[in-house]
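Trainee: Sequence first, predicted coordinates after that:
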Amino acid sequence: MTREVTVRAPGKLNLQLSVGPRRDDGYHPLATVFQAVDLYETVTATPRADDRFTLEMTMLPTVKAAPGAVPLDETNLAMRAARAVAARYGITDGVDLRVVKGVPVAGGMAGGSADAAATLLACAEAWNVGATRDELDELAAGLGSDVPFALHGHTAVGLGRGDELSPAMTHGEFHWVFATQGHGLSTPAVYAEFDRQVEAGERTAKDPHLSNAIMSALMAGDAHALGASLQNDLQGPALALAPHLKRTLDLAHEAEALGAMVSGSGPTVAALGRSRQHALAIAAHLSAVGESDAVFTVSGPAPGAVVLN
């Protein structure tokens, strides 16, 4: 039995992103703390009677992307996710995928990974393959380091390549402001700049460890302590490639954000407010200056991939 299924999966930010030296296999060991936020990608999977795979994409008004910024061919993570489910369970039918993007493109918020997570669950349900969550986790890990977290959501610790997940104890809700740019930063380019800085002696790269300060702040639900302990080893490389982002960080501090940082590999800047109202005030300050293409508020933690119909 097959059916049309719609699944929603969240974007994220990294409260901590500690990056170790590049390994021989090209990957960097990570210690990261993910938090899912209530900004979502939505994927609808409709099985076909033939073996074709198609992808259609719609962007919400908050998502500004250059033409062609998101591929619609087999390189798209959603297409790869659908193919992975079909290969794993011996499905010979095709599928039509409709993606509604609500997470900024190439903004360091894992919108593509959320697409992949939502597609895994949507295709598994649409084709009625009886997949377990462990099986979906295994497929997710094969697609990218952020995909397993998008399946689970909430707040989690990620080790290894970021895909070795364990839940993080969190109390309360945190209110964020995201300032996005129309032109994204390439994650491989930011990591390459990180490696260049290490090789040039401009920074050191040590084996990463989780921040006790961040974990304690989350457990206590203490936004002030969390803001003071935000950490991102890729912020320096991102600023080297996009120095204008420093102005946005400065504006967030002017608005008395509890903490501000480049999210993931950038170029989105995330600022933490004391409350929902304070987050709105920070967003108004950033919008008035006009340094960013879009400014909006979100809250976290948010749930992971969930079937909507």
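Mentor: Great, that's in hand.

Trainee: Could you use CA atoms for every contact and neighbour count after this?
Mentor: Will do.

Trainee: give me the number of residues near residue 129?
Mentor: Other residues within reach of residue 129, judged by other C-alpha atoms under 10 Å, total 17.

Trainee: Any figure for the gap between it and residue 91?
Mentor: Residue 129 is 9 Å from residue 91, where distance means C-alpha to C-alpha, to the nearest Å.

Trainee: Please enumerate the strands of the stretch 101-250 of the chain.
Mentor: Using DSSP state E, counting those that start in this stretch, the strands assigned to the stretch 101-250 of the chain run over residues 155-160, 164-167, 174-180, 231-232.

Trainee: Highest mean neighbour count across those strands, which stretch is it?
Mentor: strand 174-180 (a mean of 26; mean count of other C-alpha atoms under 10 Å).

Trainee: Mind listing what's buried along stretch 12-32?
Mentor: Buried residues in stretch 12-32, counted by 16 or more other C-alpha atoms under 10 Å: 12-22, 28-32.

Trainee: okay if I get the strands of the stretch 101-250 of the chain as JSON lines plus distance to residue 141?
Mentor: Output for the strands of the stretch 101-250 of the chain, formatted as JSON lines (distance: least, C-alpha to C-alpha, whole Å):
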{"stretch": "strand 155-160", "distance to residue 141": "11"}
{"stretch": "strand 164-167", "distance to residue 141": "9"}
{"stretch": "strand 174-180", "distance to residue 141": "27"}
{"stretch": "strand 231-232", "distance to residue 141": "22"}
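
Trainee: Contacts only, for the most centrally placed residue in the chain.
Mentor: Nearest to the geometric centre of the chain sits residue 110, at 2.5 Å (C-alpha atoms, centre = their mean). With contact set as C-alpha atoms under 8 Å, 6 or more residues apart in numbering, residue 110 has these partners: 11, 12, 103, 146.

Trainee: which of those residues sit farthest apart?
Mentor: By the measure C-alpha to C-alpha, the contacts of residue 110 have their two most distant members at 103 and 146, which lie 14.0 Å apart.

Trainee: Of these two, give the one with the bigger neighbour count.
Mentor: Using other C-alpha under 10 Å, the more surrounded residue of residue 103 and residue 146 is residue 103, with 29 against 25.

Trainee: thought that one was touching residue 61?
Mentor: No - taking C-alpha atoms under 8 Å as the definition, residue 103 is not a contact partner of residue 61, at 10.4 Å.

Trainee: Got another one to weigh against that:
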Amino acid sequence: MSRTITARAPGKINCYFKVGPPREDGYHSVASLYLAVSLYEDVSATGRDDEEIHVSLHPDSTAVSDPDSFPLGPDNLVVKAAMMLREHTGHYAGVDLCITKRVPIAGGMGGGSADAAATLVACNALWGTGLNREELSLLGGRLGADVPFALHGGAAVGLGVGDMLAPLLLRERTDWVLVPASYGLSTPRVYGMLDRLRATEDVSTPTEVDPDMIGALMDADLDALSGLLVNDMTRAALALAPELGVVRDLGEAAGALHALVSGSGPTLALLARDPAHGEEIMNQLSDEAGVATTAVHGPVPGASILPTTEPTL
């Protein structure tokens, strides 16, 4: 009988995102405040008798409009995560990986990173490789700067390329309404546009997140928070997808305290006062503009194993 382990990891929004100039290695130094939110990716890992790694997409994947076009080959981060764990531990077992995608694809919410984090946790448990959370984070950081945060969850300040994490202890939750787009934006493309837009500007390397921003989020001081949310990537995302500006204005007209582009976009995160206020925003956007929305809250925990499923023959 084959054993199945399912792990779940959250998507994220960047409540604060300052971006420095391009570095010699092609990356950008950032100062980010990550918030893990209650929109999750699941990865189920089932043992195989051979050493093959096979990936499939669960039919409940709400973020995938065209399953036939979804890449399941060696470039998928779940494959890379499983292979990296095998190479690091020398445990060359096979695995079937089934992804349930709910986080918008190329939406600025770290869905691919959540997939990688869930894969590392699921395979680590399935294969009994015994790595702790910090060891998994070091591996995950080689796959992408957002993977360590997806493993830890909660809230954190991210410096460097976003991989130098300092966890924050939040006293209260915040509520958000997500407005996913029907298209994605490539992160490298958005960074490239930002560089072009700032070509003649004097851009400094960010070294910290605004302490007032941290305090407002820790205390869930929504009035202060609404005036401190910032994302340097917004101008680039709007240049590539001008319709984002229309949706942002609709969100604020519907009563959102602030409409924020999440990460590199194009997902928008609308700050609400509480769940009831979020519901009002959602209803107004749906009734008056036909805009699809999702209610989430944060912080939530990082990648974890779901209750054990029954073994399959």
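Mentor: Received it, and whenever you're ready, just let me know what you need. Values in this document were obtained by computation on a predicted structure and should not be read as measured data.

Trainee: now the contacts of residue 110 of structure 1 in a markdown table, with distance to residue 136 of structure 1?
Mentor: Below are those laid out as a markdown table (distance: C-alpha to C-alpha, whole Å):
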| residue | distance to residue 136 of structure 1 |
| --- | --- |
| 11 | 18 |
| 12 | 19 |
| 103 | 22 |
| 146 | 13 |
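
Trainee: and which of the residues you listed is nearest residue 84 of structure 1?
Mentor: The closest of the contacts of residue 110 of structure 1, once distances to residue 84 of structure 1 are taken by C-alpha to C-alpha, is residue 146, at 16.3 Å.

Trainee: ok, now how distant is the closest one from residue 32 of structure 1?
Mentor: In this structure, residue 146 of structure 1 lies at 11 Å from residue 32 of structure 1, with C-alpha to C-alpha as the measure.

Trainee: Check the alignment and tell me where residue 275 of structure 2 lands in structure 1.
Mentor: Using TM-score structural alignment, the partner of residue 275 of structure 2 in structure 1 is residue 276.

Trainee: dump the residue contacts of that match.
Mentor: residue 175.

Trainee: That one and residue 223 of structure 1: what is the separation?
Mentor: Following C-alpha to C-alpha, the distance that separates residue 276 of structure 1 from residue 223 of structure 1 is 12 Å.

Trainee: Check residue 257 of structure 1 too.
Mentor: Applying C-alpha to C-alpha, the value for residue 257 of structure 1 to residue 223 of structure 1 is 10 Å.

Trainee: and these two? which has more neighbours close in?
Mentor: It is residue 257, of residue 257 of structure 1 and residue 223, that has more neighbours when counted by other C-alpha under 10 Å, with 25 against 22.

Trainee: Was I right to think the more buried one contacts residue 269?
Mentor: No - in this structure, residue 257 of structure 1 is not within contact of residue 269 by C-alpha under 8 Å, at 11.9 Å.

Trainee: ok now do the counterpart of residue 226 of structure 1 in structure 2, which residues does it touch?
Mentor: When the two structures are superposed using TM-score structural alignment, residue 226 of structure 1 falls opposite residue 225 in structure 2. Going by C-alpha under 8 Å, 6+ apart, residue 225 of structure 2 touches 213, 216, 217.

Trainee: Excluding chain neighbours, what is closest to residue 270 of structure 1?
Mentor: The shortest distance from residue 270 of structure 1 to any residue that is not its chain neighbour, by C-alpha to C-alpha, 6 or more residues apart in numbering, is 4.7 Å, and that residue is residue 178.

Trainee: Actually, residue 266 of structure 2.
Mentor: Computed as C-alpha to C-alpha, 6+ apart, the closest residue to residue 266 of structure 2 that is not its neighbour in sequence is residue 107, at 5.2 Å.

Trainee: Roughly how far does that neighbour sit from residue 261 of structure 2?
Mentor: Computed as C-alpha to C-alpha, the residue 107 of structure 2 to residue 261 of structure 2 distance reads 10 Å.

Trainee: shared neighbours, those two?
Mentor: Common neighbours of residue 107 of structure 2 and residue 261 (C-alpha under 8 Å, 6+ apart) are residue 267.

Trainee: Among those two, which residue is more densely surrounded?
Mentor: Using other C-alpha under 10 Å, the more surrounded residue of residue 107 of structure 2 and residue 261 is residue 261, with 32 against 25.

Trainee: related to what we said a few turns ago, out of the strands of the stretch 101-250 of structure 1, nearest to residue 72 of structure 1?
Mentor: Closest among those, using C-alpha to C-alpha: strand 174-180, at 22.4 Å.

Trainee: That closest one vs structure 2, average distance?
Mentor: Strand 174-180 of structure 1, aligned to structure 2 and superposed, deviates on average by 0.5 Å (mean C-alpha distance after the TM-score superposition for structure 1).

Trainee: Quick one: neighbours of residue 216 of structure 2, just the number.
Mentor: Burial of residue 216 of structure 2 is recorded as 19 neighbouring residues (other C-alpha under 10 Å).

Trainee: List the contacts of it.
Mentor: Taking C-alpha under 8 Å, 6+ apart, we find residue 216 of structure 2 in contact with 222, 224, 225.

Trainee: 10 Å instead, please
Mentor: 170, 222, 223, 224, 225, 226, 227, 228, 229 (C-alpha atoms under 10 Å, 6 or more residues apart in numbering).

Trainee: Over to residue 289 of structure 1?
Mentor: Residue 289 of structure 1 sits next to 248, 251 when contact means C-alpha under 10 Å, 6+ apart.

Trainee: how much space is there between it and residue 283 of structure 1?
Mentor: Look at residue 289 of structure 1 and residue 283 of structure 1: by C-alpha to C-alpha, they are 10 Å apart.

Trainee: Find residues that contact each of the two.
Mentor: With the criterion set as C-alpha under 10 Å, 6+ apart, the overlap between the contacts of residue 289 of structure 1 and residue 283 is residue 251.

Trainee: mind listing the helices for the stretch 101-250 of structure 2?
Mentor: In order along the chain, the stretch 101-250 of structure 2 carries the following helices (DSSP state H, counting those that start in this stretch): 111-127, 133-141, 147-152, 187-197, 211-219, 222-226, 234-240, 243-253.

Trainee: Quick check: nearest residue in space to the counterpart of residue 205 of structure 2 in structure 1, chain neighbours excluded?
Mentor: Residue 205 of structure 2 is assigned residue 207 in structure 1 as its aligned equivalent, the criterion being TM-score structural alignment. Spatial nearest neighbour of residue 207 of structure 1, chain neighbours left out: residue 20 (4.9 Å); criterion: C-alpha to C-alpha, 6+ apart.
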